[in-house]
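J.: dropping the sequence and predicted coords here.
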Amino acid sequence: MRLFLSSYRFGAHYDRLAALVGAPGRVALIPNACDAWPDMWAAAVTSDVVPLRRLGYAPETIDLRDFVDQPAELERTLADFPLIWVRGGNTFVLRAQFARSGADLVLPRLLADDVLVYAGYSAGACLLTPDLHGLEVADDPAEVRPACGIEPQWDGLGLVDHRIVPHLDSPTDPDGDCARIAERYRADGVAHWALTDDDAVVVDGNRIDLLLSPTAS
């Protein structure tokens, strides 16, 4: 299993993503964490397409809403990509769209078979953790039903054993919501990685590297 999980895009560690992936090629861009914000959806896609193209990748948008109740078709589609890029947004909306499309079953199988690399930031990273409780401080679960037609799910995919708090001490978290989540996890003794926008977690087989700046905890 190969994972690159960050707070914001590549953080300060693009070299580690490149080492996982090899030569840049096709990448499946999954923007469904933004499904609750239709007016922002196209701009959110563009904001990731541009930096990926600059690095030599060929991003193609994969909208999980096109695969609702079609997990076999989704698996065939994703298996053609060496890299999956899952952007940030609302973690609960993203989790719901993974459930509706079967991506929550498909991607773990593909990762276990080492078919592709999963790169996710913010919501795309939090999704892979064991449990999403606490993230409601920053992401609104009430956005799930209008956007997805189902109730929020509070379990993550469980592909890493720590919860992830993104945007620590970051201008992308002006109200300090993420700092409050990290403080709650510390107080409750919850195993977690609190990441600044420079930080990342890299999983390569049995090896896990936590790449933290001095201010992260």
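T.: That came through fine.

J.: from now on I want contacts and neighbour counts done on CA atoms only, so please keep to that.
T.: Fine.

J.: in the longest helix anywhere in the chain, what's buried?
T.: Of all segments of type helix in the chain, defined using DSSP state H, the longest is helix 38-54. Residues 41, 44, 45, 48, 49, 52 are the ones in helix 38-54 that count as buried (16 or more other CA atoms under 10 Å).

J.: here comes the other one, which I'd like you to weigh against the first:
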Amino acid sequence: MKYYLSSYKFGDKIEKIKNILPQGAKIGHINNARDWTTASPEIRDSHLKEEMEFIDNLDFISEHLDLKNYFGKENELRDKIASLDGIWVCGGNAFVLRQAMKLSGFDNIFKELQKRDDFFYGGYSAGVCILSDSLKYIQFVDNPNDFPYKNVTETVWEGLNLFSYGILPHYDSEHSESEEIEREVKRCINNKWLFKTLRDGEVIIIE
């Protein structure tokens, strides 16, 4: 799998995406990190529309891939993702995103996708934090006890385990979470946890 991992939004290396994906590639936009219980539906939909239009303007074809539609339907989600060339996973609450991934079976599908060299994973903030081995690195940035989905009452701490360390976005940036990220950096240092910071605009590209 190929990765374009940004601290915030699409970052400063947008043209690189065009080198990773062919023109007309189909991208599923996963917006579930914005499903936290007090989120404004209007703001959530506005961000979704803005990001999908941005993807379309890069000469790709975007569509909303709502994991809620696949809760308990892992094979259906697998088939849907097989029809795409990649996914874009937005920021928000990483713990809520993790719940949606578990309920839909995305966890298992992600392991399969890692074996492909023709699939694209792009995202920012929560969509990047989720790739760590654990979400413990950001437990004071995002609320780990927000449960917007029915019958989910326990925090999922395990990440997707692409990285064996934490990714801390918005570091030293003009972002509302930068101060909390700074505290998380100190906590990682105190606990001797491995981590990598990303400033807004910075991007990790893996091909």
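T.: That came in fine, so what should we check first? Worth saying up front: this structure is predicted, and the values here are computed from it rather than measured.

J.: what's the closest of the buried residues of helix 38-54 of structure 1 to residue 18 of structure 1?
T.: Nearest to residue 18 of structure 1 among these, counting by CA to CA, is residue 52 at 11.7 Å.

J.: so residue 66 of structure 2 touches residue 31, yeah?
T.: Yes: contact criterion CA atoms under 8 Å: residue 66 of structure 2 and residue 31 qualify, at 6.6 Å.

J.: re the thing from before, and the next helix or strand after the longest helix of structure 1, which stretch of structure 2?
T.: Following helix 38-54 of structure 1 in sequence order, the next helix or strand is strand 58-61 (DSSP states H and E). Matched against structure 2 by TM-score structural alignment, strand 58-61 of structure 1 falls on residues 61-64.

J.: stretch 93-100 of structure 1 too?
T.: Aligned by TM-score structural alignment, stretch 93-100 of structure 1 falls on residues 96-103 of structure 2.

J.: other residues contacting the matching stretch?
T.: With contacts defined as CA atoms under 8 Å, 6 or more residues apart in numbering, stretch 96-103 of structure 2 is touched by 32-36, 67-68, 70-72, 107, 126-127, 130, 144, 146-149, 152, 155-156, 159.

J.: ranges for the helices of structure 2?
T.: Remark: helices assigned in structure 2 by DSSP H are 14-20, 41-57, 74-82, 94-104, 106-113, 126-129, 178-191.

J.: packed most tightly, which of the ones you listed would that be?
T.: Among these, helix 126-129 has the highest mean neighbour count (mean count of other CA atoms under 10 Å), at a mean of 28.

J.: tell me what it is packed against?
T.: strand 86-89, helix 94-104, strand 166-168 (3 or more CA pairs under 8 Å, 6 or more residues apart in numbering; DSSP states H and E).

J.: out of these, which is closest to residue 20 of structure 2?
T.: strand 86-89 (10.4 Å).

J.: have a look at how far, on average, that closest one is from structure 1.
T.: Compared with structure 1 after fitting, strand 86-89 of structure 2 deviates on average by 0.7 Å (mean CA distance after the TM-score superposition for structure 1).

J.: the spatially most central residue of structure 2: what's it in contact with?
T.: Geometric centre of structure 2, nearest residue: residue 127, 1.2 Å, by CA atoms, centre = their mean. Residue 127 of structure 2 makes contact with 33, 89, 90, 91, 94, 97, according to CA under 8 Å, 6+ apart.
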